[in-house]
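Participant: Got a predicted structure plus its sequence, pasted below:
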Amino acid sequence: MGQISVILTVYNKEDYIENCLASLLNQTYRDFEIILIDDASTDESRAIIQGYTDPRLKIHHLETNVGVAKARNIGIGYASGDYIYFVDGDDYLAPYTLELFIQNIGDSPLIGGSIFKGGKVEISLDIGEDSYNLRELRGGKKVKALRRRSSVNFLIRKDYVEEHDLQFDEQATFYTDLSFSIPAIVNTESIPMITGLPTYLKGECYDPIDHPTLMLHAVEEKLPDLFYIYHKMKLSYGDKKSISRYLDLLLLNYYSRSITNKAAKEPDVLFDHFTSLKNSLSLVAPGRIKRRNIIERREHRLIQKGNKEAVLKSMEFRRSLREWRRAFRKKHLLMRQVYRSFLVKMPIKKRKVLLESFGGKGYSDSPRYIYEELVKSDHKYNYLWVYDKKKKDIPGNPKQVRRLSPAYYYHLATAKYWVSNARMPNFAIKRPETVYLQTWHGTPLKKLAADMKEVRMPGTTTEKYKRNFYKESQKWDYLVSPNDYSTNIFRRAFKFGNEMLDVGYPRNDILYLDDEEKARRQQEIKASIGIPLDKKVILYAPTWRDDEFHGKGKYKFEIKLDLMKMQERLGDEYVIGLRMHYLIADHIDTTGMDDFVYNLSDYGDIAELYLLSDVLITDYSSVFFDFANLRRPILFFTYDIAKYRDSLRGFYMDFENEAPGPLLQTSDAVLDAIENIGRIENDYESKFNAFYDKYCHLDDGHAAQKVINRVFEPEKA
């Protein structure tokens, strides 16, 4: 049926290339070669590629980086097959893709297929003729083959490429695919297209900040390419009505959205490219301009007159009008538009402090202890605590404001200080006068933010999650760190460049009360919960699993401990408190164990539960870093450690060797350890001490005061 030359270009794709090559080498169609052009990669890509010995893989390493266009042209020159097929190094194919294309190309010079976003696409190996659609694109419909402006997922006869001298324009980077694809579709009468079945899958971008894919680059970087390719293709193929229309809409739509939005924030982007924009728009068919809205039509006339300032004002007005139209669709959108347009322009209240813990879910964690120290020190601020569903019992009688209420938007906009232990809403605008104190909420064991390769959470993608996290972390003025180990991780994972407060966690200050006060508080907490005063307390505080969920924000968790057996053997001496992560939504059934099992998941402050507890059972939750400050025994119930370590998040520390307690695989092993807790303490004494010295060295009971001294204004009203 003919050999296929797969042209694969690679530049710094160490996180993706193995998946890409696996998808190619496991194709059901076997008669192909892979022309791999390593475009002078500087990461581990070259070493990974060199590890392959499949004879179908023909590797060419370039000494200097030449860009994707020239790399592909080089690949075309090396191709010896009857067909050519392009693949990007961060994408992958379904196993049947090449076979499906070669079976359906017939006498056509090329065949194309849809391009899918990977990650959530299910691929079935059981396919038949009714599994996909095959349709012919003719005449003006052929432009539908220019999916995502990409040249990938086309199978093209090599003699057709040679006959029409199809090449990628090496002067362009971001839109170079159109310089190949447009002449490819123009010079054939019809194009068969396979749709309805995943064939080519775009890989997720694992590092959208430091190593974004081409289309994620900034508008100002892409503009020269856009104008250049538009101008060149318009002059060469503008006589084809469908191509002319496609190019005009490409330019006009990019102008209407991307250029307009960018210019509103950075006017210089418009001014720097004004002449190129003017020249390109002069080539747009007049009829196409007439179909734009009245404001945009006026802008085009102003552009041709060279009136830059008037164009910018018109853009700002049009953008604002579009936002307001969208805002009136839903109440929360309207509130956010009022917030963006008016509230953030109101005067900042210099003595106003807005505090929230876990998005308003509690009065707890480091924000609580910073607040209480501020009140105790008689700092005269106006305090506002954010709550999610119901108000909290908070000393000092601060004002409480419900999250996402109209009052919330007002106080968010006008508070001088934000204090939070988790991310604020994406829409929050951090004004220059605002001081944002981020306390975070734990010493990291599991990979965080930019250090995570893939993000497996419902309702988001790796790219979206990391971009949103980066946008958030750039707002932080101060970030609290509990130890040197965390400081190094936070700098990298959060890409945080402002002031790190290496003072320990304010939430741990309570753990450094004197022994008499600790004992008194422990009894008070027991009494408030209803735990018998003569019983010891085991605290079970596991983390959540990223990949176990019902839906967005609703995670599930199955308790693997045999609570009934624990009650039988430990009930005379102990009770057990369950503290499930706030992201876990399942109701926990403790029927029949009311005198032994206490569900403390909704208890306001976990630091008080540490004081309450004599033994901690956890897994990969960061709670053990904090609990270690008490020098009480810790057991690790790690029944799924291989999956969690290798597949889900990965660990920063050498958890299995550094953990200050035993790693236990079964409920019976946990039970045995509790019954022999004295021996466990003796066996792990040296390891516990080393752990304490490394991870608890900054905590001393005064972290909250140290934070206040460095963040808040020293004078009192």
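Facilitator: Cool, the structure landed.

Participant: all contacts plus neighbour counts: C-alpha atoms, from now on.
Facilitator: OK.

Participant: what's the burial count for the closest residue to L698 other than its chain neighbours?
Facilitator: Here the nearest residue to L698 in space, its sequence neighbours aside, is G504; by Cα to Cα, 6 or more residues apart in numbering that works out to 4.8 Å. Using other Cα atoms under 10 Å, G504 has 26 other residues around it.

Participant: Doesn't L155 lie inside a helix?
Facilitator: No. If the criterion is DSSP: H, G, I helix; E, B strand; the rest coil, then L155 is strand and not within a helix.

Participant: my read: it touches G106, true?
Facilitator: No. Applying Cα atoms under 8 Å, one finds L155 not in contact with G106, separated by 11.4 Å.

Participant: Of those two, which one has the most company?
Facilitator: A side-by-side neighbour count of L155 and G106, using other Cα under 10 Å, places L155 first with 23 against 11.

Participant: can you pull the contacts of the more buried one?
Facilitator: Each residue near L155 by Cα atoms under 8 Å, 6 or more residues apart in numbering is listed here: 83-86, 101-102, 105, 110-112.

Participant: Would you mind giving those as CSV with secondary structure, distance to T176 and neighbour count added?
Facilitator: Converted to CSV, these look like this (DSSP: H, G, I helix; E, B strand; the rest coil; distance: Cα to Cα, whole Å; neighbours: other Cα atoms under 10 Å):
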residue, secondary structure, distance to T176, neighbour count
Y83, strand, 21, 23
I84, strand, 17, 27
Y85, strand, 16, 24
F86, strand, 13, 22
F101, helix, 24, 23
I102, helix, 26, 19
I105, coil, 25, 19
L110, strand, 19, 27
I111, strand, 20, 25
G112, strand, 18, 25
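
Participant: In terms of distance to H581, which of these ranks first?
Facilitator: Nearest to H581, judged by Cα to Cα, of the contacts of L155 is F86 at 45.7 Å.

Participant: what about that closest one, distance to Q50?
Facilitator: 21 Å (Cα to Cα, to the nearest Å).

Participant: ok, and here's another one to check against it:
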Amino acid sequence: MRVSVVVPFHKGIHYLEDCLESLSKQTIREFEVILVKDRVEEEIDQTVAKFRDKMEIKVVSNEKKSGAAAARNLGIQNSKGDYIYFLDSDDYIQDDTLESLMKKMCDEKADAVYGKTKYTWLNYHNFFITEEAEYEVQEYTGDWKKDLILQRPEFPLITVCNMLVKKGILFDENLQIFSDVPYLSRIVNSSQNIVYCEDAVYIKRRHNDEIQFPSLSYGDRKDYWEQLGQSLLKMQEDVSADVKDSVDKKLFEYLSEKIQNIRQDRAETWQKSIFLNLHLYIKTISEETINGMSKSGRLLARAGKADEISKWKRKAHSIWKKRKLIRVLQDRSYRMQTITHMFFQKFSQKDNWIVFESFLGKNYSDSCKYIYEYLLKHYGDQYKFIWIVNDNSIEIPGNPVRIKRFSFRYYYYITRSKYWVNNMRQPKWFDKRKEQVFLETWHGTPLKKLVFDMDDVFSATPKYKMIVYSQSRNWDYLISDNPFSTEVFQSCFLYDKDKILETGYPRNDILYAPNRDELAASVKAKLGIPKEKKVILYAPTWRDDEFYDQGEYKFQLKLDLKYLREELGQEYMVLLRTHYFIADSIDVTGMEDFVVNVSKYSDIADLYLISDICITDYSSVFFDYANLRRPILFFTYDLEKYRDVLRGFYISIEDDVPGPLLFTNEEIVDAVKNIDKIEEQYRDKYDQFYERFCSFDDGHAAERIVERVFKN
């Protein structure tokens, strides 16, 4: 008994490597791998060569990209095995999956065997060191109709992957997508005994990069609905009644969810691609099946049985309108967005209005603050300034218009103002007017991998990368602090270099201010820190895998403040500054004489000025703090996990950072007590770091930006 594993490949060599590695680790050797190159643009020979001595691999090529069906058929036709197993090149399997399937096939005398699928954002290595909660598992019953069709997350995820089947059946190559459904129906129709194998685990990788890997989101294809209709018609040629009933229910569950997209198609598309193709199939659905559908599914099915396209369109439009109305009534944010599009965009644009927003309206800080203050000082009578700030107690000079984020006035001002200066991404629904100018200051030199430089982002939405891509297309300018950042921003945002302003960060202008010592003294007094005390700033970042919800992260303090107070309390005080994404509040009760929690302090640049030492982990604060040339310590107690599992870095944190990596509280205390030796030890590395990352900062970044964006 020999198995041929068919792996079609088009794009994503880092995914393919995980896939092949999982096959090389299988507990049996009685299998071959048929790797089908489907119009491949990447060089994969070296990757394949690494595994040739571990398993039998045959590489075959399609002359042109022709879809999964043709690629799989080519794999089947070049196979030597008695059984076929399909594995997508961006997925991987557990080490004993093939052995478990083969054993089950023999023991049960089965015609086909299917296994369990787990869904994850993690790569092959990281998946097997995480807790059970890090992935999702579909519930399995042992009833193949439920497991393979009804309980799939959605209709397009009905798949033949993780099935061991007898060789002989081919796919319909006319179907570019949805070819699995008719293939599965033929497998079922020719099988007497289909068995579930719990031990055969297939790991399906979730993705959120529809820009660089568009095949992962084929719902946007122009021929999407035509392909769906053809697939369904092909399926019914040889499908049994019970399978058809299951597919029908899953199909209309899917259609009722996707109705908004259907409704928005043009009339010609309706005529050719949607109605005519689906109508022929819908006519075959029994009343009993229709009665078992949801209300919207029943409405669509009965309308689709009619011979007139207008009836189907009216029902689709009615369902879409009803859902939109419910959302408008229930969702205040959606109501305001609707008002913006329907009402405020009819107003004229104000060319001298500038909106500023820092950290989602939480602060008066960052580069936005210093651009504003330069404009206020030099051109204050030429502009109307609007600040998005949620806390009315925050002091802002110059008496600007103050608005709360997502208030009625917020929508009014962001729609009418010509300029918007922001250090974060704008709301995904924001529709920038043609003459508006969006200045993206960003909020730090990138250390951690961002957006398109990350494999996949498991704490984000499935559409994350598509959303960021769309948002960044509306940035007229993006500020860079150094050549390194310019290169990264081009990569991580897929952004045009010509629109990047290499000016330095305005937020660092204060670090070069001639009166910075006086400013530091006033900040120190404001926080109640004695003049004679030295200050340690501890500014950790969040962990991607520890969160309550999007943008709300957990944080467990690893720095032992009580121990530090015992050892350093006579000479130092600690400023605790957690990241603005961290939802947990750190309790420092009883340590007020040693610790000041400044997590809600508006502008971290003030804290840099009064700090003698900065301790951080993977936060980008050290890039800014380095402008002061003061000591930096790195408390990297979870370095291996953060670097290899969660994010990854753009630089070598072991070789490039201007200070020691410390892993225990004892090491922290020892470094602080010997800070002069640390400074001397890292002097040359600090100089190199400063030249690489701080060379643009000179106290005049805001001036350069204002002259380029607002006055040029």
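Facilitator: Nice, thanks for sending it over. Bear in mind that the values here come from a model prediction, so they are computed numbers and not experimental data.

Participant: follow-up on the earlier one: surely the residue nearest to L698 of structure 1 meets Y485?
Facilitator: No. The criterion here is Cα under 8 Å, and G504 of structure 1 misses it with Y485 at 11.5 Å.

Participant: Pull up the overlap in contacts between these two.
Facilitator: In contact with both G504 of structure 1 and Y485: no residue, using Cα under 8 Å, 6+ apart.

Participant: can you confirm the residue nearest to L698 of structure 1 is in a helix?
Facilitator: No. According to three-state DSSP, G504 of structure 1 belongs to no helix; its state is coil.

Participant: can you pull the contacts of it?
Facilitator: Shown in contact with G504 of structure 1 (Cα under 8 Å, 6+ apart): 480-483, 696, 698-700, 703.

Participant: Please apply the same query to E41 of structure 2.
Facilitator: By Cα under 8 Å, 6+ apart, the contact set of E41 of structure 2 is 10-11.

Participant: ok, and what's touching stretch 237-248 of structure 2?
Facilitator: Residues outside stretch 237-248 of structure 2 that contact it (Cα under 8 Å, 6+ apart) are 145-146, 149-150, 182, 185-186, 188-189, 236, 285, 289.

Participant: can you give me the strands in the stretch 301-450 of structure 1?
Facilitator: 349-356, 382-387, 399-402, 415-420, 435-438 (DSSP state E, counting those that start in this stretch).

Participant: likewise the stretch 51-200 of structure 2?
Facilitator: For the stretch 51-200 of structure 2, the strands defined by DSSP E, counting those that start in this stretch occupy 56-62, 83-86, 92-93, 112-120, 136-137, 163-166, 194-205.

Participant: The second one packs against which elements?
Facilitator: In this case it means strand 83-86 of structure 2. strand 3-9, strand 163-166 (3 or more Cα pairs under 8 Å, 6 or more residues apart in numbering; DSSP states H and E).

Participant: Just put those strands in TSV and tack on distance to T445 of structure 2.
Facilitator: As requested, those are exported to TSV (distance: least, Cα to Cα, whole Å):
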stretch	distance to T445 of structure 2
strand 3-9	36
strand 163-166	47
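
Participant: right, so of those, which gets closest to Y218 of structure 2?
Facilitator: Closest approach to Y218 of structure 2 among these (Cα to Cα): strand 3-9, 16.0 Å.

Participant: Next one: R649 of structure 1 from K350 of structure 1, what distance?
Facilitator: R649 of structure 1 sits 41 Å away from K350 of structure 1, going by Cα to Cα.

Participant: what's the matching range in structure 1 for stretch 644-654 of structure 2?
Facilitator: Using TM-score structural alignment, stretch 644-654 of structure 2 corresponds to residues 646-656 of structure 1.

Participant: try stretch 435-449 of structure 2
Facilitator: Against structure 1, stretch 435-449 of structure 2 falls on residues 433-447 (TM-score structural alignment).

Participant: Any buried residues in the matching stretch, and which?
Facilitator: 434-447 (16 or more other Cα atoms under 10 Å).

Participant: now stretch 685-693 of structure 2
Facilitator: Those would be 685-686, 689-690, 693, for stretch 685-693 of structure 2 by 16+ other Cα under 10 Å.

Participant: Tabulate the residues you listed in CSV, adding columns for secondary structure and distance to Y334 of structure 2.
Facilitator: Shown next, in CSV, are the buried residues of stretch 685-693 of structure 2 (DSSP: H, G, I helix; E, B strand; the rest coil; distance: Cα to Cα, whole Å):
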residue, secondary structure, distance to Y334 of structure 2
K685, helix, 51
Y686, helix, 49
F689, helix, 46
Y690, helix, 46
F693, helix, 42
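
Participant: tell me which of those is nearest to D307 of structure 2?
Facilitator: Using Cα to Cα, F693 comes nearest to D307 of structure 2 of those, at 67.3 Å.

Participant: Surely the closest one is in contact with F484?
Facilitator: Yes. Contact criterion Cα under 8 Å: F693 of structure 2 and F484 qualify, at 7.1 Å.

Participant: which ones are touching the aligned partner of F623 of structure 2 in structure 1?
Facilitator: Using TM-score structural alignment, the partner of F623 of structure 2 in structure 1 is F625. Applying Cα under 8 Å, 6+ apart, we find F625 of structure 1 in contact with 442-443, 695-696.

Participant: Ok, P8 of structure 2 next?
Facilitator: 35-38, 68, 71-72, 75, 87-89.

Participant: I'd like those residues as a markdown table, with distance to Y464 of structure 2 appended.
Facilitator: Below are these laid out as a markdown table (distance: Cα to Cα, whole Å):
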| residue | distance to Y464 of structure 2 |
| --- | --- |
| L35 | 30 |
| V36 | 30 |
| K37 | 28 |
| D38 | 27 |
| A68 | 25 |
| A71 | 29 |
| R72 | 30 |
| G75 | 34 |
| L87 | 26 |
| D88 | 22 |
| S89 | 22 |
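
Participant: So which of these belong to helices?
Facilitator: If you go by DSSP state H, these have 68, 71-72, 75 in helices.

Participant: residue ranges for the strands of the stretch 601-712 of structure 2, please.
Facilitator: Secondary structure of the stretch 601-712 of structure 2 by DSSP E, counting those that start in this stretch: the strands cover 613-616, 632-635, 661-662.

Participant: Next, format those strands as a markdown table and append distance to E42 of structure 2 and mean neighbour count.
Facilitator: Formatted as a markdown table, the strands of the stretch 601-712 of structure 2 follow (distance: least, Cα to Cα, whole Å; neighbours: other Cα atoms under 10 Å):
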| stretch | distance to E42 of structure 2 | mean neighbour count |
| --- | --- | --- |
| strand 613-616 | 39 | 23 |
| strand 632-635 | 38 | 24 |
| strand 661-662 | 37 | 20 |
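
Participant: would a markdown table of these with distance to N674 of structure 2 be doable?
Facilitator: Shown next, in a markdown table, are those (distance: least, Cα to Cα, whole Å):
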| stretch | distance to N674 of structure 2 |
| --- | --- |
| strand 613-616 | 12 |
| strand 632-635 | 12 |
| strand 661-662 | 14 |
